[in-house]
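could you work out the structure for the sequence below:
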Amino acid sequence: MTHPPYFAPHGGLPGQAALHTGRAVFTEAYAVIPKGVMRDIVTSNLPHWRGARAWIIARPMTGFAETFAQYVMEVAPGGGSDAPEPDPGAEGVIFVAEGAVEIALGEIAHLVEPGGYAYLPPGCGWRLRALGEHPARFHWIRKRYQAVEGIDAPEPFFADEAEIAPVAMPGTDGRWATTRFVDPDDLRHDMHVNIVTFQPGGLIPFEETHVMEHGLYVLEGKAVYRLNRDWVEVEAGDFMWLRAFCPQACYAGGPGRFRYLLYKDVNRHPALALPGA
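I've put the predicted structure just below:
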């Protein structure tokens, strides 16, 4: 099975003669963390993980992400964790960009390779081990699950993006399409992690302004993205955070496809009081 390329950081440091000027931006409405700042010195070591390091590119905090945390994990062959998730109320999504991992639920182990996706509900007790001769690199998105009375919690599942037909946006002739791992009408799920693809020349033709918080990691290609009042050039390896109601739009200029991994919170009422209020 053939998969498209997925960018993942490899760390390292620029030379002392490198120019300092970059594209990193942090505002009250959005942030851009370009691939050039994902270096060795900004990685985190995590409890109960072996041979692993993480670029933590989003975390709940005042003035930044409110609903989720997102990591780019790098795990050496044979490394991993038997107790990866510290929060019993957290759900997770794993999306593999490079290498291969084994994710075990109880006695059943699942091979997850590039393009592979795993949804891991709260309390499922998953374990992960990197396979092969090279490091595995994958996204790990975490969210505190919002249970709803009368609606069952979702079950774990595994998928491969190559086996899912992208859904084209109406009137775009396929230039803008979304690979959906979860049915939008499945109210058990309170977050979606999708892959959005723009062909060269594809665009978001209006300023989306909506309640959903976003995390966008560019997997392939380049584009110009509208973030609040600014147009920002982004490329494979860049991460964007957009707070709720931040206006957004996009032009994909080519020469190849522009694709990103998209997080958004969905299917729940807004809380009417801030946490701790």
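
only C-alpha atoms for contact and neighbour calcs from this point on.
Noted.

hey, where'd the strands end up in the stretch 101-250 of the chain?
Using DSSP state E, counting those that start in this stretch, the strands of the stretch 101-250 of the chain run over residues 108-112, 116-120, 126-131, 136-144, 157-160, 167-168, 176-179, 191-198, 203-208, 214-220, 222-227, 230-235, 239-242, 248-251.

give me the buried positions along the fifth one.
Think strand 157-160. If you call a residue buried by 16 or more other CA atoms under 10 Å, then strand 157-160 has these buried ones: 158, 160.

show me what that strand is packed up against.
strand 116-120 (3 or more CA pairs under 8 Å, 6 or more residues apart in numbering; DSSP states H and E).

how close does the nearest residue to Y225 once chain neighbours are set aside sit to M240?
Leaving aside its sequence neighbours, Y225 sits nearest to C250 (CA to CA, 6 or more residues apart in numbering; 4.5 Å). As defined by CA to CA, to the nearest Å, C250 lies at a distance of 13 Å from M240.

so for these two, which residue has more residues nearby?
Counted by other CA atoms under 10 Å, C250 and M240 do not tie: M240 has more neighbours, with 25 against 21.

I'd say the more buried one and G215 touch.
Yes - taking CA atoms under 8 Å as the definition, M240 is a contact partner of G215 at 5.8 Å.

before we go on, could you also do this sequence so I can check it against the first one:
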Amino acid sequence: MTNHYYSGMGGHPPQTDLLTDRAVFTEAYAVIPRGVMRDIVTSYLPYWEQTRLWIIARPLSGFAETFSHYIMEVAPGGGSDKPDADAQAESVLFVVEGEVRLWLGGSAHTLAAGGYAYIPAGAQWALHNRSAALAKFHWIRKAYEPVAGLAAPDPFVTNEKLAELHGMPGTDGKWGTQRFVDPADLRHDMHVNIVSLEPGAVIPFMETHVMEHGLYVLEGKAVYRLNRDWVEVEAGDYMWLRAFCPQACYAGGPGRFRYLLYKDVNRHPRLLRG
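Predicted coordinates for the structure are as follows:
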């Protein structure tokens, strides 16, 4: 089955459009619909050439505090030899449009749509668009939390086509997850996976857990229960959940519903000190 990745952000709406949209920011969750990811809200970064980005999540006190999430748009000839000056930041890259050239761990890799890379904290890397078309990719960053006696994770590059879909028990594979890291590998303190639900499939209970989430809808549409509310979401929308936000989902179809999912894992919660 062909995989689709929404990447139609940008542009500017006409004066005739209605102001009302589905954007909402609450004490427990935020929904950033695709219709608000326009040219006027883009940002730029030092050391990046011919590149702009949408910052759709960043640490906020009292909300989600562990990660940032960008959608990067790199024009032909653009990119960076010094993409991240924060030596504590680990990263995941996921390409949704075009093609980029990634230098990581002494090797060069070409990442097309579906390409996935894990970059450990402190690693030397560079990224450029050597093609004649725009390239777009998701960039998720977290401050790595080292543990005495555990080695740092290794860098790796893959494609989601190579990631097996693990079906949830009792769902006949209609709800499943493509994992890029072994959940039992305690070196990793974050997971970025792809979750898929076939039409009619559900997350059948209100998940309420310590992990923070960022969910970018790659394909399809669904109705999501977030805290007290049912919210309609579609490809290109982003859901940003703080810890313990209750959540469930009904994928009504007509096609698959798929999203890129961040969560923090495998570490003690940090305790406040007086």
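
so which of the strands of the stretch 101-250 of structure 1 comes closest to T67 of structure 1?
strand 136-144 (6.3 Å; CA to CA).

now that closest one on structure 2. Mean distance?
On superposition with structure 2, the mean distance recorded for strand 136-144 of structure 1 (mean CA distance after the TM-score superposition for structure 1) is 0.2 Å.

packing partners for that strand?
When contacts are defined as 3+ CA pairs under 8 Å, 6+ apart, strand 136-144 of structure 1 packs onto strand 69-81, strand 90-98.

burial count for Y44 of structure 2?
Y44 of structure 2 has 14 neighbouring residues, counting by other CA under 10 Å.

ok, back up a step: out of the helices and strands packed on strand 136-144 of structure 1, which gets nearest to A104 of structure 1?
strand 69-81 (10.5 Å).

mind listing what's buried in stretch 138-147 of structure 1?
Across stretch 138-147 of structure 1, burial judged by 16+ other CA under 10 Å covers 138-145.

should've said stretch 179-191 of structure 1
179-182, 187-191.

okay, how far is it across it, tip to tip?
Taking CA to CA as the measure, stretch 179-191 of structure 1 stretches 15 Å from start to finish.

picking that back up, just the buried residues of stretch 179-191 of structure 1 now: which is nearest G221 of structure 1?
Using CA to CA, these come closest to G221 of structure 1 at T179, 16.6 Å.

which non-adjacent residue is nearest that closest one?
T179 of structure 1's closest residue in space is P166 (CA to CA, 6+ apart), at 4.3 Å.

what count of nearby residues applies to the one you found?
Counted with other CA under 10 Å, the neighbours of P166 of structure 1 add up to 19.

check the one 4 residues further on too.
Applying other CA under 10 Å, we find 10 other residues in the vicinity of P170 of structure 1.

try H10 of structure 1
With neighbours defined by other CA under 10 Å, the count for H10 of structure 1 comes to 13.

that one matches what in structure 2?
Aligned by TM-score structural alignment, H10 of structure 1 pairs with M9 of structure 2.

its match falls within a helix, correct?
No - assessed with DSSP: H, G, I helix; E, B strand; the rest coil, M9 of structure 2 is coil; it does not lie in a helix.

skipping its backbone neighbours, what lies nearest it in space?
Among residues not flanking M9 of structure 2 along the chain, M37 sits closest, at 5.5 Å (CA to CA, 6+ apart).

that older thread, of the buried residues of stretch 179-191 of structure 1, closest to D160 of structure 1?
For those, the nearest to D160 of structure 1 is F181 (8.7 Å; CA to CA).

contact partners for that closest one?
Residues in contact with F181 of structure 1 (CA atoms under 8 Å, 6 or more residues apart in numbering) are 159, 161, 164, 192-194.

distance of it relative to A165 of structure 1?
Per CA to CA, F181 of structure 1 is found 10 Å from A165 of structure 1.
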